[in-house]
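Novice: Next comes the sequence, and after it the predicted model I'd like to discuss.
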Amino acid sequence: MDNRLADMEVFTRVIATGSFSAAARQLGQTPSAVSRAVTRLEDRLRVRLLVRSTRSLTPTPEGEAYLAEARALLDQLEDMEGRIAQRARTPRGLLRVSATVGFGAMVVVPLVPGFLEAYPQVELDLTLSDAVVDLWQERTDIALRSGRLKSSALKARRLAAMRRVVVASPDYLARRGIPRVPADLEGHACLRYNFMAPEWPFHDPRTGERILQPVRGPLAASDGTILRQACLAGLGLMWSGDAVIAGDIAKGRLVEVLPDFADPEPETIHAVFAGHPHLATRIRAFVDYLQANIGKRMPGKEREPWQDERG
């Protein structure tokens, strides 16, 4: 396949320098390669572009016409590439982000106005869903995910850590009693996600063993905000990230139970995105902004250090 733009660049450089050898030195090519490029142009156009002599290279009338058009086209190409490069340095364009419902509503959404004020040329498309999003199929730029990540071709940035806790309303606990050990949950109404196994994980503080406690209840839902509202209404207990219900606990609307059996290792929140050597600045800007500000929305947590890691 011929490279017309490259041949065009060679021709304009030959005229500018006045010789094949000088053009070759500037282009990092051999004089014979430069000569072949000019010959390819002449063969393709079926016209003579240069009059060659032992002392000089002189463009023919057709060569002069081609030179003027070629210079204009190459200048236009350089200008276009410069504009694209400048655009790439300024965060702009459509940015698609996915986050879980509870974490997105309580932690991410409050940060959106500040981000859009800092980057007014970015258009944010934010989807809140507790389903696991396939970045490729859903055309999503960034997904905010919690827990252990599977190995993949995606890149992950650690943003924060979140404890998983069991909570209930004071009204529910007054009516049904307070569970003291995970096994007590067998006699309680447990509100759960319908896409997860009907069991909650705990940590035995005496043995260090992991406990998977089966749970049952009157409501299973795919949306964390539904479970939170049901929990606030006194319908049952809920297993949730502390960032989602921190405000409810602080105001006494919900109470943590079984705190001694909570997993001592917090669940890590990652920003996951497709790795690329030329990552769009809007993606980097959003992840940077979350990293710098997400700690302000987390309950008593220090921000995690910025680092790259495979998701």
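Specialist: On my side now, so go ahead. Residues are numbered from 1 along each chain as shown.
Novice: going forward, measure contacts between C-alpha atoms and count neighbours the same way
Specialist: OK.
Novice: ranges for the helices of the chain?
Specialist: 4-17, 20-27, 31-45, 61-89, 101-103, 112-118, 170-176, 224-232, 242-250, 281-293 (DSSP state H).
Novice: helices and strands around the first one, which ones?
Specialist: Contacts of helix 4-17 with other secondary structure elements, assessed using 3 or more Cα pairs under 8 Å, 6 or more residues apart in numbering; DSSP states H and E, are made with helix 20-27, helix 31-45, strand 57-59, helix 61-89.
Novice: I'd like to know how many residues surround Thr140.
Specialist: 20 (other Cα atoms under 10 Å).
Novice: again, but for the one 3 residues further on
Specialist: When counting by other Cα under 10 Å, one arrives at 24 neighbours for Ala143.
Novice: cool, Leu5 as well?
Specialist: 13.
Novice: thinking again about what came up before, including distance to Arg310, could the helices of the chain go into TSV?
Specialist: Converted to TSV, the helices of the chain look like this (distance: least, Cα to Cα, whole Å):
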stretch	distance to Arg310
helix 4-17	39
helix 20-27	40
helix 31-45	44
helix 61-89	25
helix 101-103	22
helix 112-118	26
helix 170-176	42
helix 224-232	28
helix 242-250	25
helix 281-293	15
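Novice: is it true that Arg92 touches Arg282?
Specialist: Yes. Between Arg92 and Arg282 there is a contact at 5.9 Å, judged by Cα atoms under 8 Å.
Novice: alright, now check it against this:
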Amino acid sequence: MTRMDVNRAAEMEVFARVVDLGGFTAAARACGLTPSGVSKLITRLETRLGTRLLHRSTRRLSLTPEGQAFHARAVRILGEMEEAEREASAGAAPRGHLRVNSNVPFGMRYLIPLVPEFLATHPGVTLDLVLSDAVVDLMEERADVAIRTGPLRDSSLMIRKLGSTRMVVVASPAYLEQHGTPRHPGDLARHKGIGWTFPRTIGGWP
């Protein structure tokens, strides 16, 4: 049997439970095994190591000198393994500073309501949410994530479609009564309108 065939960490844990809990039955309950299964595992461990770790009697178990040394080392190794797992798990959780850039309507309606829950779920993250309808250089703005409407100009960016939207023309009843109702998109050129005063990522009206 090679070392790759043996779960040495499991053997150490079961052995440590036997010693700490004072017997095979208690260790079996703690490890979800049968007492005979624990006994066989300890016997296999002793056979592999070539030494006796426990003195067995009908009343109690006691450690041999080799068992005392092995138990002390096993407890230390198991503790280091648990610490390594905790550190790895903590490292897997999102942490750091996240800068999100979005247009104002989407940010106000969809993002801002989600901020409290997001920060509560990810306490290791600090969030910088920038809302602007201006076309900005995302690299200069140091944005980690950006939400935009329209085609992507910079092909080096990775995109994911969030949804679809449409633009509509609206007018007040008073305006239509005074200036008439446009019947065709071309009629808009003869009407007064409120539009964007800065460059956009989408084309203008037909």
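Specialist: Arrived safely. Owing to the predicted nature of the structure, the values given are computational and were not obtained by experimental measurement.
Novice: TM value for the aligned chains?
Specialist: Overlay of the two chains. TM-score (TM-score structural alignment, normalised by the length of structure 2): 0.53; 156 aligned residues with a Cα RMSD of 4.5 Å.
Novice: can you list the helices and strands packed on helix 4-17 of structure 1 in TSV and add mean neighbour count and distance to Ala6 of structure 1?
Specialist: Listed next are the helices and strands packed on helix 4-17 of structure 1 as TSV, based on neighbours: other Cα atoms under 10 Å; distance: least, Cα to Cα, whole Å:
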stretch	mean neighbour count	distance to Ala6 of structure 1
helix 20-27	18	10
helix 31-45	16	8
strand 57-59	17	19
helix 61-89	13	10
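Novice: which stretch among those comes nearest Gly236 of structure 1?
Specialist: Of all the helices and strands packed on helix 4-17 of structure 1, helix 61-89 sits nearest to Gly236 of structure 1, with 50.2 Å by Cα to Cα.
Novice: now the angle from the closest one to helix 31-45?
Specialist: Between helix 61-89 of structure 1 and helix 31-45, the angle comes out at 110 degrees (axes from the mean of the first three to the mean of the last three Cα atoms, to 10 degrees).
Novice: Which one, of the helices of structure 1, ends up nearest to Arg192 of structure 1?
Specialist: helix 224-232 (7.1 Å).
Novice: and the closest one, how far out from the chain's middle?
Specialist: 28 Å (Cα atoms, centre = their mean, to the nearest Å).
Novice: again, but for stretch 182-191 of structure 2
Specialist: Relative to its chain's centre, stretch 182-191 of structure 2 lies at 51 Å (Cα atoms, centre = their mean).
Novice: Next: stretch 66-83 of structure 2.
Specialist: 32 Å.
Novice: And it against structure 1, how far off on average?
Specialist: Its aligned residues in structure 1 lie a mean 1.9 Å from stretch 66-83 of structure 2 after superposition (mean Cα distance after the TM-score superposition for structure 1).
Novice: on that earlier part again, kindly present the helices and strands packed on helix 4-17 of structure 1 as CSV, with separate columns for distance to Phe202 of structure 1.
Specialist: Converted to CSV, those look like this (distance: least, Cα to Cα, whole Å):
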stretch, distance to Phe202 of structure 1
helix 20-27, 67
helix 31-45, 71
strand 57-59, 83
helix 61-89, 47
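Novice: out of these, which comes closest to Gly147 of structure 1?
Specialist: The nearest among the helices and strands packed on helix 4-17 of structure 1, by Cα to Cα, is helix 61-89 at 32.4 Å.
Novice: okay, the angle between that closest one and helix 4-17?
Specialist: 110 degrees.
Novice: which helices and strands does helix 61-89 of structure 1 pack with?
Specialist: helix 4-17.
Novice: how far off helix 20-27 does the helix it packs on point, in degrees?
Specialist: Using the same axes, to 10 degrees: helix 4-17 of structure 1 against helix 20-27 is 120 degrees.
Novice: Just the buried positions in helix 4-17 of structure 1, please.
Specialist: With burial defined by 16 or more other Cα atoms under 10 Å, the residues of helix 4-17 of structure 1 counted as buried are Asp7, Met8, Glu9, Val10, Phe11, Thr12, Arg13, Val14, Ile15.
Novice: quick one: what's aligned to the first one in structure 2?
Specialist: It refers to Asp7 of structure 1. Using TM-score structural alignment as the criterion, Asp7 of structure 1 maps onto Glu11 of structure 2.
Novice: circling back to that earlier point, do you know which of the helices of structure 1 lies nearest Tyr193 of structure 1?
Specialist: Closest among the helices of structure 1, using Cα to Cα: helix 224-232, at 7.5 Å.
Novice: Against which helices or strands is that closest one packed?
Specialist: Checking 3+ Cα pairs under 8 Å, 6+ apart, helix 224-232 of structure 1 ends up next to helix 101-103, strand 164-168, strand 190-193, strand 237-241.
Novice: again, only this time at 6 Å
Specialist: helix 101-103 (3 or more Cα pairs under 6 Å, 6 or more residues apart in numbering; DSSP states H and E).
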